[in-house]
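> Fold the following.
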Amino acid sequence: MQTHLSEQAKSLPRAEEAERILRSCVHCGFCTATCPTYQLLGDELDGPRGRIYLIKQVLEGQAVTAKTQLHLDRCLTCRSCETTCPSGVQYHNLLDIGRAVVEQKVPRPLAQRAFRQALRAVLPRPALFQALIQAAKVFRPLLPHALQTKLPRQHPPAKPRPPVRHPRHVLMLEGCVQPTLAPNTNAAAARVLDRLGISVVSAREAGCCGAIDYHLNAQEKGLERARGNIDAWWPAIETGAEAIVQTASGCGAFVREYGQLLKDDPAYAAKAERVSALASDLVQVLGAEPLEALGMRGDRRLAFHCPCTLQHAQKLGGAVEGVLERLGFSLTAVPDSHLCCGSAGTYSLTQPELSRQLRDNKLNALESGNPQVIVTANIGCQTHLDGAARTPVRHWIELVEEALPQT
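Model (predicted):
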């Protein structure tokens, strides 16, 4: 694609990157066929090719309107288009650049600004988030239905974690909302890893991965959180931590990008690259271990929802399914498994109507094989799907831990 960036756009920190990505797009349209929002809305500007064209217009100095912003806001950043693209277009990076420019040029209505600020103020702070969830449960009958569906159903409480007792050890990103919404997930992961001779070391100073801020166009704040996590993890990395494990694939996808995002920061570039290299989804760690030694045999019929951040961002589609099958679980077929469930970080809150449509379509596909339980690998997807109050939705590691033989 030919580009003619405006002088203003050429002065952007990521101008060269934006131009390179734009020029790599050949406008073949393969991406449109796999775009969830295009399938729902049928508007070219609500598909990747159309959004790329909008960003090109913005960077070439053409008028930017609230309509431009809306089409970019509607993107899930599911990255299904990147999986489909034959030219390797790094669409999500171009979208981050375009959204940041549009955010500066098109002031949002006060209500939108306040809502986004509230999300950024609450979600990355586990203690505050937990307090608000507890209060919301008390007043649940008085809340709007849309908010009631965001409150979690009853989940198993967090069991005690085993002590650090093995020479092999890993770090674990605890997450922001997961300790409140699904408190047993990380504990279950720690117990399964312990059975395999791997201890989980805590780095309590580590916090939000930074994705919430970054994808709500507070990009510098997101990078600030990334730097804080690097500082928190570094002592354990220097003492031999094998990996930084994520049980939420959304967090994992962002941590894997620390190296790219901080490549121009002289104080953090090398450390960020090391952290990205160590970042591993839980399935990568378990998949490399002798799981048969666990002596378990799963006996439940499951449907696995593969989060977009696992299959499209981290390219780990099929990995969890392989581990579950190795452990004896029966997996049902899921039609259109490449499509997003509509959670997409804060998308279910900022674009609720589209999100609900995508959720219901996804649940119909997941339930088509009559599973006993739906399992997934990301807290956002889990909470979003479970909010429909249909087939129970849980993290896959909890089912694995429950099937372990008693010691």
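> going forward, measure contacts between C-alpha atoms and count neighbours the same way
Noted.
> Who are the packing partners of the longest helix belonging to the chain?
Longest among the helix segments of the chain by residue count, using DSSP state H, is helix 219-238. On a contact count with 3 or more Cα pairs under 8 Å, 6 or more residues apart in numbering; DSSP states H and E, helix 219-238 meets helix 211-215, helix 269-278.
> Quick one, which of the ones you listed gets closest to K56.
helix 211-215 (19.7 Å; Cα to Cα).
> So what touches that closest one?
96, 120, 123-124, 219-223, 251, 254, 345-346 (Cα atoms under 8 Å, 6 or more residues apart in numbering).
> change it to 10 Å
The contact list for helix 211-215, computed with Cα atoms under 10 Å, 6 or more residues apart in numbering, reads 77, 95-96, 99-100, 116-117, 119-121, 123-124, 176, 217-226, 250-255, 345-347.
> Now show me the structure for the sequence below, then we'll compare the two:
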Amino acid sequence: METRITDELRATHDGQVAEEILRKCVHCGFCTATCPTYQLLGDELDGPRGRIYLIKQVLEGKPVTEKTRTHLDRCLTCRSCETTCPSGVKYSHLLDVGRAVVEEKLPRRLGDAVTRALLRTVLPNPALFGPLVAAARVAKPLLPSSLADKLPPAPGAGRPWPPAAAHARRMLVLAGCVQPSLAPNINGATARILDRLGIALFEEAKAGCCGALRFHLNDQAAGKDDMRRNIDAWWPHIEAGIEAIVVTASGCGVQVKDYGHVLADDAAYAQKAARISALCRDPSEILVAEKDRLLPLVQHAPGAQVKLAFHSPCTLQHGLKIRGVIEELLQAAGYALTPVADSHLCCGSAGTYSVLQPELADRLRSNKLAALNAGGPALVATANIGCLTHLQAGGGLPVRHWVEVIDEALS
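Modelled structure (predicted):
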């Protein structure tokens, strides 16, 4: 695609990244066929090709309008278009640049700005988010249904973590920001599975939010600060020889995998960020590498004959490019996986999207739940805390993280 980015922007790292991405796009339109918002709305500007044209205009210095912002805000950043694109266009990286320029040139209206500021302040901060969740559970009968439905039941005590010092092989795990309050057993389940394989898993208390929440709410400077804090917290463990940084929420995993790209122009952190990205692993990548030892442990497990539907988050299949691995592990644990139509499509969670775009998010969730329920499963498994809570809020079947399912099979 021919483009004439402004001289001011072309002099920046982001501008150079955007120009390279734009030149790769041949505007073939294959991406529109797999775009969830284009399928719902049928508007070219609510598909990747149309949004790329809007971003191109912005980067070339054309006036920024509310219409431009509306169509960019409606994007889920699901990356389904990247899976489909024959030219390898990194649409999500281009969208990051485009949204940042729009945010700079066109201040948001007061209500929208306040909502986003609250989300940026509360969600990445467990010290704020945790007590609010606890209070909301107590007051749940008084809350509006749109908010009450998003609260999962209060977690039980859970089984204990194995001692981290028990094995020579050691891996870090990201605690995250909302997951410890909403589903604290997920990391514990992962630690117990890895313990059976001779791997010690531990958290670093100084690490926090992966940076995705602030970064994708267009406070990219604060998002980068979150990433730098994590790098500083993890670096002594990396120097001590940990094998990997395990991230149990696939949405966070995509962001940590992207540290090297996001901080590529940061002289102090670029090399460390690239190292972090290289060490980042989804739990499924660890377990599939150990499957010769793992599968004999889960075969003929108590889950035999139980029907299960697996929802593969967009961040897992389109972001991390992990497909079929978790399904293999669940089948080995004795679960009968039911077919899920249009499994490539987003459920509508997409970080804070379900809060900021509730109508579209609810429509996407209804479609996804219909596809998941079609095979008559007894439960749904997924790989991301956002998808888990969003689908659970739709009612019906229990929704679990897949590592919890495997952990129970092993126990």
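> In ChimeraX, select just the buried ones from the contacts of helix 211-215 of the first structure.
To isolate the buried ones among the contacts of helix 211-215 of the first structure in ChimeraX, judged by 16 or more other Cα atoms under 10 Å, type:
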select :77,95,96,99,100,116,119,120,123,124,176,217,218,219,221,222,223,225,226,250,251,252,253,254,255,345,346,347
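> Which members of the contacts of helix 211-215 of the first structure occur in helices, if any?
With DSSP H as the criterion, helices contain 95-96, 99-100, 116-117, 119-121, 219-226, 250-255, 347 from among those.
> hmm, back to that, quick one: name whatever helix or strand follows the longest helix of the first structure.
On the C-terminal side of helix 219-238 of the first structure, the nearest following helix or strand under DSSP states H and E is strand 244-246.
> What are the buried residues along that following strand?
Buried, per 16+ other Cα under 10 Å, within strand 244-246 of the first structure: I244, V245, Q246.
> Ok, stretch 57-64 of the first structure next?
Neighbour-count burial for stretch 57-64 of the first structure [16+ other Cα under 10 Å]: Q57, V58, L59, E60, V64.
> do stretch 317-337 of the second structure as well
317-320, 322, 326-337.
> Check the buried residues of stretch 57-64 of the first structure and tell me the two furthest apart.
Spatial extent of the buried residues of stretch 57-64 of the first structure (Cα to Cα) is set by the pair E60 and V64 at 10.6 Å.
> anything in contact with each of those two?
With Cα under 10 Å, 6+ apart, E60 of the first structure and V64 have common neighbours L54.
> on that earlier part again, winner for burial among the helices and strands packed on helix 219-238 of the first structure?
Ranked by mean neighbour count under mean count of other Cα atoms under 10 Å, these are led by helix 211-215, which reaches a mean of 22.
> mean shift between it and the second structure?
Average distance, helix 211-215 of the first structure versus aligned residues of the second structure after superposition (mean Cα distance after the TM-score superposition for the first structure): 0.4 Å.
> Which stretches in the stretch 1-150 of the second structure count as helices?
In the stretch 1-150 of the second structure, the helices defined using DSSP state H, counting those that start in this stretch lie at 7-10, 13-24, 36-41, 48-59, 66-73, 80-84, 91-105, 110-122, 126-138, 145-148.
> Run through who's touching the last one.
With Cα under 10 Å, 6+ apart as the test, helix 145-148 of the second structure has contacts from A136, R137, A139, K140, P141, L142, V355, P358, A393.
> Tell me who's in contact with E66 of the second structure.
L72, V102, L106, P107, R108.
> What separation do you get for the closest residue to L128 of the first structure other than its chain neighbours and L70 of the first structure?
Closest residue to L128 of the first structure apart from its sequence neighbours, by Cα to Cα, 6 or more residues apart in numbering: V122 at 6.3 Å. In this view, V122 of the first structure and L70 of the first structure are 24 Å apart by Cα to Cα, to the nearest Å.
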